[in-house]
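Trainee: sequence and predicted model, in that order:
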Amino acid sequence: MIALPPTLAGHRIVPVLVIDDAGFAVDAAAALAAGGIGCVEITLRTPAALVAITAVADAGTTLVGVGTVTTPDDVARAADAGARFVITPGVDRDVIEACLERGLDVLPGAATATDVMTVMRTGLRAVKLFPADLLGGVDMVAALAGPFPGVAFVPSGGVSPLNLGAYLGHPNVPAVSGSWMASRQLLASRDVASIERLSREATSAAGAA
């Protein structure tokens, strides 16, 4: 199987959390972990994101990273908050360089062959395929894996229990990214039981893929 960046190695599911209440971040991460998911991407889409990252990092039980990173300043703030990895929606060489300078693994978002080539020129060999479902899903992975057989693709955007197995069944897909097991609604309602149940179901499906 094609490898992920070292920090994310072994993680088959990267849950995407949009946190409005930083006070629930640690409990949410614990519910994901109870369901077998040991990492979390907290997006910079809300004012609570950086506080949530610090809370999960300080708890020390879950690998925490940051998503929706679009500027080098985002990288600096997230690194200072305790993020261990960075995921971006697109390719920006300044952002990639900022991550590497801070010693952070980075998974740039890619939507085209040109994006993949740009990422490869930085020395990286793994990308987030985004928005995966709108780009063609598994067929798009297969199309890009042809000219880029050594690149790992992590589909994000439209990934669900219905297509998780198909994605993970492709040899160039070591992991998938999604929010269904800890949606914004579940986080807002502090529904730890549902987060744990959906995480366990996702982990089981990933194991069977």
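Mentor: Structure's in. What do you need?

Trainee: going by C-alpha atoms from here, please, whenever you check contacts or count neighbours.
Mentor: OK.

Trainee: biggest helix in the chain by residues?
Mentor: Longest helix of the chain, by residue count under DSSP state H: helix 192-208.

Trainee: and it, which residues are buried?
Mentor: By 16 or more other Cα atoms under 10 Å, the buried positions in helix 192-208 come out as 192, 194-203, 206.

Trainee: so where do the strands sit in this protein?
Mentor: Counting by DSSP state E, residue ranges of the strands within the chain are 13-17, 39-43, 63-67, 85-87, 105-107, 109-110, 126-129, 152-155, 176-178.

Trainee: with distance to residue 185 as added columns, please give those strands in JSON lines.
Mentor: Converted to JSON lines, these look like this (distance: least, Cα to Cα, whole Å):
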{"stretch": "strand 13-17", "distance to residue 185": "11"}
{"stretch": "strand 39-43", "distance to residue 185": "15"}
{"stretch": "strand 63-67", "distance to residue 185": "18"}
{"stretch": "strand 85-87", "distance to residue 185": "22"}
{"stretch": "strand 105-107", "distance to residue 185": "26"}
{"stretch": "strand 109-110", "distance to residue 185": "25"}
{"stretch": "strand 126-129", "distance to residue 185": "24"}
{"stretch": "strand 152-155", "distance to residue 185": "22"}
{"stretch": "strand 176-178", "distance to residue 185": "14"}
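
Trainee: below is an additional structure, to be compared with the one above:
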Amino acid sequence: MAGQTETRTEKLLSILKLQPVVPVLIVEDAKSAVGLAKALVAGGLKAIEITMRTPAALDAVKAVAAEVEGAHVGAGTILNGRDWDAAVKAGSTFIVSPGVTPGVLAAAKDGAVPLLPGAATASEVMTLREAGFDVMKFFPAEQAGGAAYLKALSSPLAGTLFCPTGGISLKNAKDYLSLPNVVCVGGSWVAPKDLVAAGDWAGITKLAAEAAGLKA
């Protein structure tokens, strides 16, 4: 079991380390998903999280998984085992949850697709560490204490890596990326609703390239 956990962790890290920023997308129309994903990949953001917050989300994951070369599409806002199964069936290569439940942990334990579980407190991080997770989503990042809070966790919870998400923008991304326990950040600013609605893929590629160029 330990070997399988290590393999899933390595798989997750190989995806998260592709870029400093993972786009977090709310897709209202599955038809726009392929163009949006291609624009993000063209800008250097290959790992893409599509949140399960709209009726179009699963179809969007399916389309990106099938049609966008170079994309690593994940499903976010996974709340239970049913959500997990549907997301994996749609073609998700990684799963993201805002927190954890016994159902999500059971699905993660039995499946081959890696989970990026959400945590917001030291106790939640410790609980996930005991469950075999060393890489987590820090959510909601800004509201839960921001970069200063994560920096404070780096010593007592050494060995834990985070992808902070929630309230992250181009302005504060470097505050997180400069921390030793941050592998990447998640953000929605690279795909503004107005550009997606207008089909301005060139504009999104430009934002993606800017995000991909962020360094600690």
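Mentor: Structure's in. What do you need? Note that the structure is predicted; figures quoted are calculated from it, not measured.

Trainee: distance to residue 170 of the first structure added to the buried residues of helix 192-208 of the first structure, as JSON lines?
Mentor: What follows is the buried residues of helix 192-208 of the first structure, written out as JSON lines (distance: Cα to Cα, whole Å):
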{"residue": "192", "distance to residue 170 of the first structure": "31"}
{"residue": "194", "distance to residue 170 of the first structure": "28"}
{"residue": "195", "distance to residue 170 of the first structure": "26"}
{"residue": "196", "distance to residue 170 of the first structure": "26"}
{"residue": "197", "distance to residue 170 of the first structure": "25"}
{"residue": "198", "distance to residue 170 of the first structure": "23"}
{"residue": "199", "distance to residue 170 of the first structure": "21"}
{"residue": "200", "distance to residue 170 of the first structure": "21"}
{"residue": "201", "distance to residue 170 of the first structure": "20"}
{"residue": "202", "distance to residue 170 of the first structure": "17"}
{"residue": "203", "distance to residue 170 of the first structure": "17"}
{"residue": "206", "distance to residue 170 of the first structure": "12"}
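
Trainee: mind picking the two most distant members of those?
Mentor: The most widely separated members of the buried residues of helix 192-208 of the first structure, counting by Cα to Cα, are 192 and 206 (20.7 Å).

Trainee: need the counterpart of residue 14 of the first structure in the second structure.
Mentor: For residue 14 of the first structure, the aligned position in the second structure is residue 22, judged by TM-score structural alignment.

Trainee: if I pick that match, what's in contact with it?
Mentor: Neighbouring residues of residue 22 of the second structure by Cα atoms under 8 Å, 6 or more residues apart in numbering: 16, 45, 47-49, 184-187.

Trainee: so which of the strands of the first structure is nearest residue 170 of the first structure?
Mentor: strand 152-155 (9.6 Å).

Trainee: compared with the second structure, how much does that closest one deviate?
Mentor: Overlaying the second structure shows strand 152-155 of the first structure at a mean distance of 0.7 Å from the equivalent residues (mean Cα distance after the TM-score superposition for the first structure).

Trainee: in the second structure, what residues pair with that strand?
Mentor: Taking TM-score structural alignment, strand 152-155 of the first structure hits residues 161-164 over in the second structure.

Trainee: what about the matching stretch, distance to the chain center?
Mentor: 9 Å (Cα atoms, centre = their mean, to the nearest Å).

Trainee: also stretch 27-41 of the second structure?
Mentor: 16 Å.

Trainee: and for stretch 165-177 of the first structure?
Mentor: Centre to centre, stretch against its chain (Cα atoms, centre = their mean), the figure for stretch 165-177 of the first structure is 13 Å.

Trainee: just to revisit the earlier point, so which of the contacts of residue 22 of the second structure is the closest to residue 29 of the second structure?
Mentor: residue 49 (15.3 Å).

Trainee: which one in the first structure is aligned with that closest one?
Mentor: Match for residue 49 of the second structure (TM-score structural alignment): residue 41.

Trainee: quick one: map residue 207 of the second structure onto the first structure.
Mentor: By TM-score structural alignment, residue 207 of the second structure lines up with residue 198.

Trainee: please tell me how far its match sits from residue 85 of the first structure.
Mentor: Going from residue 198 of the first structure to residue 85 of the first structure by Cα to Cα, to the nearest Å gives 24 Å.

Trainee: and residue 84 of the second structure, what pairs with it in the first structure?
Mentor: Residue 84 of the second structure maps onto residue 75 in the first structure, by TM-score structural alignment.
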